[in-house]
Each structure stands twice: as C-alpha cells, then as structure tokens.
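> predicted model and sequence follow; I will ask about them next.
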Amino acid sequence: MAAQQPSGPLAGVVVADFSRVLAGPYATMLLADLGAEVIKVEGPGGDDTRGWVPPTRGDVGTYFLAVNRNKRSIALDLKDPSDREVAHALSARADVFIQNFKPGGLARFGLDYDAVRGRNPRTIYCSISGFGAGGGAALPGYDLLVQGMSGLMSLTGAPDGPPFRAGISVFDVMTGLQSVIGILAALHHRDLTGEGQHVETNLLSTALSTLVNQTSAYVAGGVVPTRMGNAHLSLFPYEPLPTGDGELIVVAGNNGQFRRLAEVLGHPEWADDDRFDTVGKRNDNREELRPLLVAALAAKSAQDWFGILTEAGLPCGPINTVQGGVELAERLGLEPVVEVEGVPSVRNPIGLSATPPSYRLPPPALDEHGDEIRRWLAEVPRA
C-alpha cells in the first residue's frame, strides 16, 4: 500500500489504530517509526487534537502533529453499517489493534477483544484506559485527573504552596510507552506460539509504577512523601541552587562526587565534616549544607560554574527553555528534529544500528488515505 515501503524491525506489521488524543497515538507513532504500517481510524470529525490550538502549523494543532507522523488516515462513522464493515475488515487484517475507548465502549460495534479475536486469533489487541476495566471502568481517563489521583500532584510544587501538574501529560506518554512494550512482547510471543493476546494498560497503574521511589517509600517504607519543591527525597545536593548570576542544577549523587564538588568550590574540609560525610548525613543536614553551597556558588555565574564543574566531571546543568533544550541537542549532534515533506517533528529517541527508525509520511489530513485503504482491504485476503 505504501508509496515508500516501510523498513525497520516492524516492517510488515499492520496496526489498526482506533486510539485518539495522546497515549494511543504516541504508541502507534513509535511503532510506525519502527516500520509498522499504521492505519489511523478517525471519526468523521477527526481526532480531537487536530483542533487543540494554539499553537498551530497552518491550520492544524501542533499537538496533533507531535504524535501522528508515519500514519495513514481513514475516517469511519462506526454507527454507519458500511463504515462498520470496513472497520471489521481492517480488524481482521491487522496484526495489532489498539484502542482507548472507555472499557466496553467498542462492544456495540463488534470491535471488542472477543469479536476481533474471533475474526483473527493472531491479532494483538491493546486496550488503553484511565483506571482499568474493573471498578474504574466508568472513570474518564484524562491525564490531569490521574496526576491528581495517583499522588503526583501532591509531590509537585513548593512545600508551602499548592499542588501542581507536570508540564506535560506525563502519564499519557508513559502509558503509550508501556503499551508499546506490551505489544512488542505479545508479538514476540505470537512468533513463538502463533497466538494473539489481549494487552491492557491504564494510566493509574502506569502512574504508580512511574512514581518509582515515591510509591516505594509508601508501600515498602510506610512513608507518605510530600512536596519538596525541587529538592530530592533522598539526595542532597540534587536541585537548582542560586549562583552569582542565575540558578544551576547541582548534583552530588555519591560521596566521591561530593568530595570533588567540595574541592572545586574551595572547601575540601566539607567532605570530612561529620555532618556531611555520607549521603544520609548530607540529606539529614541539608539545611546546614545548603547555605554553605550557596555562599560558595555566589562567587561566579551559573554559566561559569557550569563550565568549571563540567570540566571537573561533576553533573550539573542550566535550566533551559524548550527552545534551549532543542538547541542543546543540536549542539551535541543528536539531530533532534526530523522533517517529512516540510513538516518538522522530534526524532524518535531509539537508535538501532541495523534497522533505524524511518520517517516516511507527514501527519495525515483527515481521511487522506480513505480510498486507498478501502481498495487495499478489498484486495487483501482476510484472515
């Protein structure tokens, strides 16, 4: 079907993408970058994010552009019998079927797991939800709700201030990644057994896993973490600190790093001070150590210290804007921006020596490939 045949480790894998907004589309874009043939099924009005503006590029929201390259679009009204028949044919052809409707929401269209498995037992069916298919099935799965309900917002912000959301829909993105992991594992299992299976992910479970040491503090240590601003629960220094001009993120993750930091700042005695000579003591006595560090850092600007500390092999860094982050990646030779037919997007972060990600198609217009996909479905024998 493709004008430019996909290459990569997933070449030949057909993905029927019935997902929308972020978690599912992000997952399917990653699969597409690795060579999968992704067919994006949209309702007659299109994916909601087409209209999530500003900002825009032309008349399309950059939100949509961020997660929909390398896909073909077909618009289907699942309430229409003829369109529903096309959806059934696509589900019978797909190696992977992915959707993020509310649990049970596709059953009335004959597109639930059992129905799709009945058409093709080899299909990997991935369901993404907010709170799982059990007691949380009726809860709407918005990332902001999960940031609040999982505990993340209780950890984000100043100790004496209100809770804050993260600057991105972090659990949508992480659930997309977890979905890709599950799909790849299921594809490997199918290669061994010939059997498809149901992959299920949800934002809340992803959130609790993503909170790693913070959830472990509670489930393993009985400690309920609280907001600490930019401070770390178990390490100090591990936060932005003021300098003579601007803030610099300063990290000493072990005793050796702290000893080097103390030497570079002109106070080697700190490393042998019995208040600061272990990670635990520095953590317990951070309110005594912080003003000492701040006073020493006041001698130079953040940019000066960045050069000096980096030269000494110490982890540190400025607080950039998003523009600054992209420009840093460019200076480091990471080539963060790729362009397909004039539409720029951020490079897939995975590097593969033999089968690297490829960038074949720009994000599609609504139903741009509808006729092409219908012809393809008519030509391909159904499973």
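Thanks, I have it.
> for the rest of this, base every contact and every neighbour count on C-alpha atoms.
OK.
> list of residues touching stretch 65-80?
Residues outside stretch 65-80 that contact it (CA atoms under 8 Å, 6 or more residues apart in numbering): 22, 25-26, 29, 32-33, 37-44, 46, 83-84, 87, 109, 345-346, 359-370, 373.
> where exactly do the strands run in the stretch 101-250 of the chain?
124-129, 198-202, 238-242, 247-251 (DSSP state E, counting those that start in this stretch).
> so which elements touch the longest one?
In this structure, strand 124-129 makes packing contacts with strand 96-99, helix 170-193, strand 198-202, judged by 3 or more CA pairs under 8 Å, 6 or more residues apart in numbering; DSSP states H and E.
> now those in TSV, with distance to residue 379?
Formatted as TSV, the helices and strands packed on strand 124-129 follow (distance: least, CA to CA, whole Å):
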stretch	distance to residue 379
strand 96-99	19
helix 170-193	25
strand 198-202	28
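> so residue 236 versus residue 290, what's the distance?
From residue 236 over to residue 290 the distance is 9 Å, taken as CA to CA, to the nearest Å.
> equivalent analysis for residue 177, please.
According to CA to CA, residue 177 and residue 290 sit 37 Å apart.
> so these two - more neighbours on which side?
Per other CA atoms under 10 Å, whichever of residue 177 and residue 290 has more neighbours is residue 177, with 20 against 14.
> and here is the other one:
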Amino acid sequence: MSGALRGLVVLDLTREVWGGLSAALLGDFGARVVRVENLNGPRPDWDRDGEHPPGEHQALAKLVHRNKQSVGLALAHEAGRATLEALVGAADVFLTDWGLDELAALGLTAERVQTLRPEMIYARGSGMGPCGPDALAPGLDEIAAARTGIMSSLPEPDQPPVYTATGPMYTAVMLALGIMTALYHREETGEGQSVDASLYAGNLYAATLTVDAYLAMRDDILGEPRNRFDAANPMSGIFYPASDGRWVTVTMPDTDRWWPVFAEVMDLDVDDPRFDDHEKRCGENRLEMMRVLEELFGAKPSSHWKAQFDEYRLSADIIERYDYPASHIQAAVNRYVIDAPNRHQGNSLQGLGFPIHLADTPAEVRIPAPRPGENSVDVLSDLLGWSEERSLQLAADSMIGEHFDDSPVSFAGSGSSPSPPPEVHRVEGGRRPLEGLRVLDATVWFQGPVCGQYLADFGAEVIHIERPVTGDQARGVRSIAAVPVADWNQYFLCVNRNKKSLAIDLKSDAGRELMHRLVEKADVFLWNQGLESLPGLGLDPETLLEINPRLIHATNSGYGNQGDFNKPSFDMTVQALTGIMARQGEPGQPPIYLGLGAGDAYGGLMSALGILLALQARRQTGRGQSLDASLYGAQLFLGAPSLQPYLAERNEWYADQHSRSAPRNPLWNRFPTSEGWLFLCVPNEDDAWTRLCHALGQEDWAGDPRWASATDRAADSAVLVGYLDKLFATASAVAWCARLADAELTASPIAHLRNLPEDRQAWANDYLVKAHCDEIGEEVALRGLPVTLSRTPGRVDTLGPELGQDTELTLFELLGIDWDRIGELKEQGVIP
C-alpha cells in the first residue's frame, strides 16, 4: 500500500503546534514533508503560556513532527536563505505560520514565490486572516479566541471566561483541507494559488452552531454564562453529579423513543403526572424534573449509571478523564491511540494516532520525529541533487546542520516590510476549485452535513438525499440552547447551503434502484446514519464500489468502523469520553462542554479532508475506496495539545482542571477589569516582565525580590495574580489593552457574541457573509468560509433547499428517467 499523497513534497516552515500539525496530517498520508529549522534565533517555545510543561519524551513534538525530515538552515545568512529558496523551488506546497514581515525579509512572499513557480500551493496559517484591518496581527490563538465572543458563553455564571485551546486544532485541519482543495484544482488545471486558514476562523468554526444561531436570533443570552439548570430539556445538554463525585451527562431528545427507556433506567414512573408529557418535562415542570434527577443521580456511583446507560443503549455517559481513552479498546482498534516508535530512546510511547481511516491508503507512522536538522545533508542531496561535498561544506560553515545559535537575530533579507495582502475579491460566478465533483450526501443533523457543506461551498455538486415527507431531522429544529429559532431555521439552512435536495424512500426496492443509478454517476457517497444500517439498504462499501469502482464511500461514524462499541453518538456524550471536558474550567466546577456542535463540526471537516485525500489517491490508482471519519476520533484529536503528552508521559497535570488564580505563567492569563475581561499574553521573561511593570505604572514591581526571576514569578503566581486582579479592576479592558499595545505587549478584550456582527475583520475575510433567505424573503447574515483561496475562493450562493425540490429534474437530467416513470414513482411514494 502507498500513501494517498505519494510523490507530494511539502516544505514546512512553521513554529507553532497547529502549523506543524497541519503538515504532519499530510505526512501521515504519504507526503514527503521537509521541515526547516532556523538555526539562528531562539527555538519555538510551546510552553510560553505555562500550559505545556516539558516532559522527558518531548511527546508533543513526536506527534507534530512525525513523518517528516528535518533540515537546519542558518537563515540569518545569505547561504542559508539561498538554500531555503532552493528547497521552496523543489516543493509542491510551501506551508508556513511565520509572520508576513519575516517572510518578506526572507524573500518568500506569496507573490514572489508564485512568480517563480506558478504551480506552487502557498499555504499560510495566520492569526486573523489575509485581509482586513488586522491582517498583520500576531498568530496567537488566545487573541483570536477572545475576539469571537465564545469564551464568555462557556462557563457557569460568576466564573472566568473559558479558553478551551481548541481553535488551533481546527485551524490545523482547515489549513490541510485548504491545501487539498487547492491541490484538487491544480490537478485539474495546473494552477497554483495561495491558501490561508486563520486562528480566528478556526475559533469561529469551533463555535459553528452558536455563531449560526446568534447571527439569526441576535439573542444575547447565547453569549452569556449559563447555569447547567438553564438547559431546555432535563434529558439533554446537562450534567448531574453521581455519588462518587464523577459527573454524568445526558443528551437525549425529549421524544417517545427516549423518555420511556430513560424513565425506566431512573426508576421513574413513565406516567408520573408531573412528567407525563413533553410540555411538562420541558416546560412548566422542567426545573422540578431536574431536581428530581439530581437527587437520583446523586444516590448512586457513576459506575452504576454507566452500566445502565450501556445496557439500555441510552445517549448518556460518564464524563471521563484522559485515562479513559488511554485504555479504551475502541480507541486502540481504530488507531485513534497507538504505540509509536520512540527512536531516540529505543522504545515505543503511547500517543495519538489517526482520526481519518482510508481503507486502501491508510495513514502510517513511517518516520519517527527526527532531531532538528538531522536530515540536512541527505535532503539537499536527494531533493536538490547537491553533491555531498557541497552540503558538507555548508555544514562546516554552520549554514546547515543541527547546531543552533539561540541568540536573537534579525533577518537581513532582500525583502521589504510588507503591506497587508490585497483583498480577496469573490467574483460572482467565478470558478470554484471542486467544480465537476458530484457528492451524494445522505447525512442528517450536523456532522455529516458540515462535510457536505464545505465541499459545496467550494464548488462540488452536493445532492442532499432525504427521506420523503419528513426529510432530514434538522428541518424540525425549533430551538437552540433553549432559545427559539428565528423566523427561519438557521440550523438546517446554514449547514445545507449550496446543496440540492433529492427525496427518495430508500426502504423501497425502487428507491434503492434509483440510489444505485445515482451512485453510478457520483464521485462521493457520504453517510452518517449508522454503519449497521448500510447493508440492509444496499449502501455498504462492497455493494456501491462494485457498482462504481471509482466511488469514494465516506462514512461519519460515532466511534469508528472497527470494534463492537455500538451506542448512540451525540456530540456531548462522545466528547464526554475523550477527557477534554473534565479538564476545562476552574477546579471544583462542573465540566465544560466545548460548545454546541464543536465536535460535530470538527468531525465534518475531518471527513471532508478524508474525501479529498481519497480523491487524490484515486488519481494515482484509478480506484475509489471507503473511508471513515468518526466523531470519537475527531474529538480525541481535538485534545491533542494536552492529550498527547498525557498519553506519553501519564502526567496528570494535563488531565486536571487548573485555576486561573495560580497558573504556571501568571502573565499569560485572563483578568477581570472594570468593564469586561481581558486576555493578557506575555511570556514569563525578565525583559517582558520589566516592560509590563512600566506599562502598568508599577515600576517598583520590577525590582520586587519576590518576582525577580521567571522562577520566582511562577512560584509566587497566586500572590502576583492577586495584585494584577486588583490593578486591572481599576480601568476597562479596552483602556488597559491600549496601554499595553503602546508597550508592544499583547492583550485583547474578551468580547461578547454581540460584538461579532460588527467585526470588520470577519467580514473582510468572508468569515461572515450574507445570502438571500427564501423563507423570509430577505438577505441574512451567516457564518461564512473557513479557508481563503486566492484564485478559486468559495462562496455561498443559496441557503438549504426545500425538501425534494430537485428530485424530478435530477432524475430526468442526470438519470434520463422519463416523465411518465417519474409520475409512477410519485404515485408509489418512492419520491414526493
């Protein structure tokens, strides 16, 4: 078996975890990734925020840099820069998260690189996007997260805003997805282009459902901290404590399917007059039912409840810690957690595996993470054809190799200081990169439709296959987070935009025959309605690949397509098993759900990435294949910055909640002010500390022996945070951030969702867009595009279709079925 990206050369000039991880995702599937280390200047500091204490095995680096070769270059010198330019010329993809000023100094702006090599995919991970007034903002996730307004909506009332650190993981996948989208276009046309995926877009996409809901409803309650008893349904979206101190979460719609079984498990009378209908359970007696459930759950340990949930197959579970996926057989058999070679210590370490499973071209760890600069001579010889003598001379001159000079160096390159990149103008009717691709999207609710939505936004013909009469269940959504939907159903319409709707009864013989004929004409079949139902409907991979050997058969399962772990998979209950929720928030507080559909949306993007990887493999082999991107696998990967070091080191610090009142770096923290909160992002370094003291008007703090060194400040962090809390409370977040900016220190007010619709940066980059909504006959604002492509950008032409609106025309034009036969199918109820 060969990788899906065999023959693709990616040059990785990144510093951040998320940038390097984007390249690693490509390397996992066979791309040759050459990582460039700058020998001049300090090495990347992933613990500058105090959230990543270094361990013996450098576990995070082993994930971020696996399947790569490493070249060390002295970029402060002309010879080092010339070597870098030669490597760029040999690559298909140049991937970076460096600042625009640094890239200009190296002579590696997008314009220059693509002038030299028009077919190049120039991919950059940015802080705030390639356009708009803040295009030059630093690439710090905390600043991007603070700007979205989501942090304020996650905690319980009277608790600090919650920083989840999931935005960078979204951005890593979005950057890889953008590269694959641009690569698909290049394979069709020979044209290269620039790709940008920003931390701001990553954080917005991590809050997809909340952002969609707020833009439609404009109800400020969606951006406020909420008590867990504010849930609209006592059986869904809520946590209850068990007798052993563990937490239980339940995520069941209040329907006739779930209530009788749940009542039996909880030893409640299904006909209890207080709770015997939906209006009572979710209306007048909602709080009483929650209090009853609180008492019942609190009477027995979590082990009892887990056994009950599993026996009755309820959508409910225990909120686990990281030790659960570390020993969960389902995580192992699906290779979400693996034992990977630890070459330099001569053993293996447990770590994160692969969230996407391609049947014929699977991901593999082919190369353990190298030492920085370890492969310098070999890469220059193999990739550039340079003689060994030439490379060894460069090494002798310290222009390449493994020797680092950690003193700060300013590049003296040929580039000039950059101006913000030009606006990306979306030409109405212009070509999109996935045009010509046909997708049969037989998915419901959210995770699967997100995948189809991305493909449709970038030009694929996506046909949403629905059941007649009722359609996708998302059409029936009437409230989000206990807030009634607006006069249009943004839940369904946003995630199914740019799609057609074709309604077929797949339980009928005639309906299955139609589906098989559609498969003959399709490139991709997408499904998320349970793996066990596929064979009975004749939609399993074996059947469909026999009909169309070039088909990509993609499933979005709950827990993976291997093993026998078979239970309902709503976003919150799957997230509960990963351990992510248990480490969020302040110690002693309830777990933090990452946000409405946060895992679903991530799983959808993973699925889209898997589809484009499989299509690239098809170009090499001429054959399709099956793939699975599960909700569980995606959400485990979402926790990589803390889960990976936990798996390798078993350091409980990564699994625990931590108080903002006593952090490892007291200068990288959230602080309450007289008006709102601010996020301060200052490294715990002596020079930065001195500048901070002066900016705050507390010059005497710089000489205080309690805080004389970084070690002292970390050891006395609780006292120092207390002083900072009192000081910041004397002025507004906006005022403090202005003073800090004057001192070239980074901070941001922590925004509210109400600020988002007026954010020029979001509109400039099409992270927010407008589209006409037929339901209300006017233009509406909605979440836009997560990735920017310079030559073939995506766009939103239409919102979700009416049920079955394209059925007859699709059968006539695509399958050649005459109108008489279409009439017969209607009479038989096969189509509406």
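Good, I have the coordinates. Note that this is a predicted model, so its numbers are computed, not measured.
> tell me how the two chains score on TM-score.
TM-score for the superposed chains, counting by TM-score structural alignment, normalised by the length of the first structure: 0.89, backed by 376 aligned residues with a CA RMSD of 2.6 Å.
> show me where the stretch 201-350 of the first structure has its helices.
203-210, 212-219, 255-264, 279-284, 286-297, 302-311, 322-331 (DSSP state H, counting those that start in this stretch).
> over to the stretch 51-200 of the first structure?
Secondary structure of the stretch 51-200 of the first structure, counting by DSSP H, counting those that start in this stretch: helices at 62-66, 81-93, 113-119, 143-150, 152-155, 170-193.
> closest to residue 298 of the first structure out of those?
For these, distance to residue 298 of the first structure was read as CA to CA. The smallest value, 28.9 Å, belongs to helix 152-155.
> what helices and strands are in contact with the closest one?
Counting by 3+ CA pairs under 8 Å, 6+ apart, helix 152-155 of the first structure packs on no helix or strand.
> the second structure: matching residues for that one?
Aligned using TM-score structural alignment, helix 152-155 of the first structure spans residues 580-583 in the second structure.
> that older thread, return the most buried member of the helices of the stretch 201-350 of the first structure.
Of these, the one with the most neighbours on average (mean count of other CA atoms under 10 Å) is helix 203-210, at a mean of 21.
> mean shift of it relative to the second structure?
Superposing on the second structure places helix 203-210 of the first structure at an average distance of 1.3 Å from its equivalents, by mean CA distance after the TM-score superposition for the first structure.
> circling back: with distance to residue 303 of the first structure added, can I get the strands of the stretch 101-250 of the first structure in a markdown table?
Shown next, in a markdown table, are those (distance: least, CA to CA, whole Å):
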| stretch | distance to residue 303 of the first structure |
| --- | --- |
| strand 124-129 | 44 |
| strand 198-202 | 42 |
| strand 238-242 | 12 |
| strand 247-251 | 8 |
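> residue 727 of the second structure and residue 382 of the second structure: what is the separation?
58 Å.
> ok, residue 770 of the second structure next?
49 Å.
> so these two - more neighbours on which side?
Remark: of residue 770 of the second structure and residue 382, residue 770 carries more neighbours, 16 against 11, as counted by other CA under 10 Å.
> ok, the more buried one touching residue 785?
No. Judged on CA atoms under 8 Å, residue 770 of the second structure makes no contact with residue 785 at a distance of 11.3 Å.
> where along the stretch 151-300 of the second structure do the helices fall?
Along the stretch 151-300 of the second structure, counting by DSSP H, counting those that start in this stretch, helices occupy 167-189, 199-206, 208-217, 259-265, 278-279, 286-297.
> give me the helices and strands touching the third one, please.
Applying 3+ CA pairs under 8 Å, 6+ apart, one finds that helix 208-217 of the second structure contacts helix 490-495, helix 598-621, strand 778-783.
> what's stretch 67-74 of the first structure aligned against in the second structure?
With TM-score structural alignment as the criterion, stretch 67-74 of the first structure aligns to 495-502.
> that stretch: end-to-end distance?
End-to-end distance of stretch 495-502 of the second structure: 16 Å, with CA to CA as the criterion.
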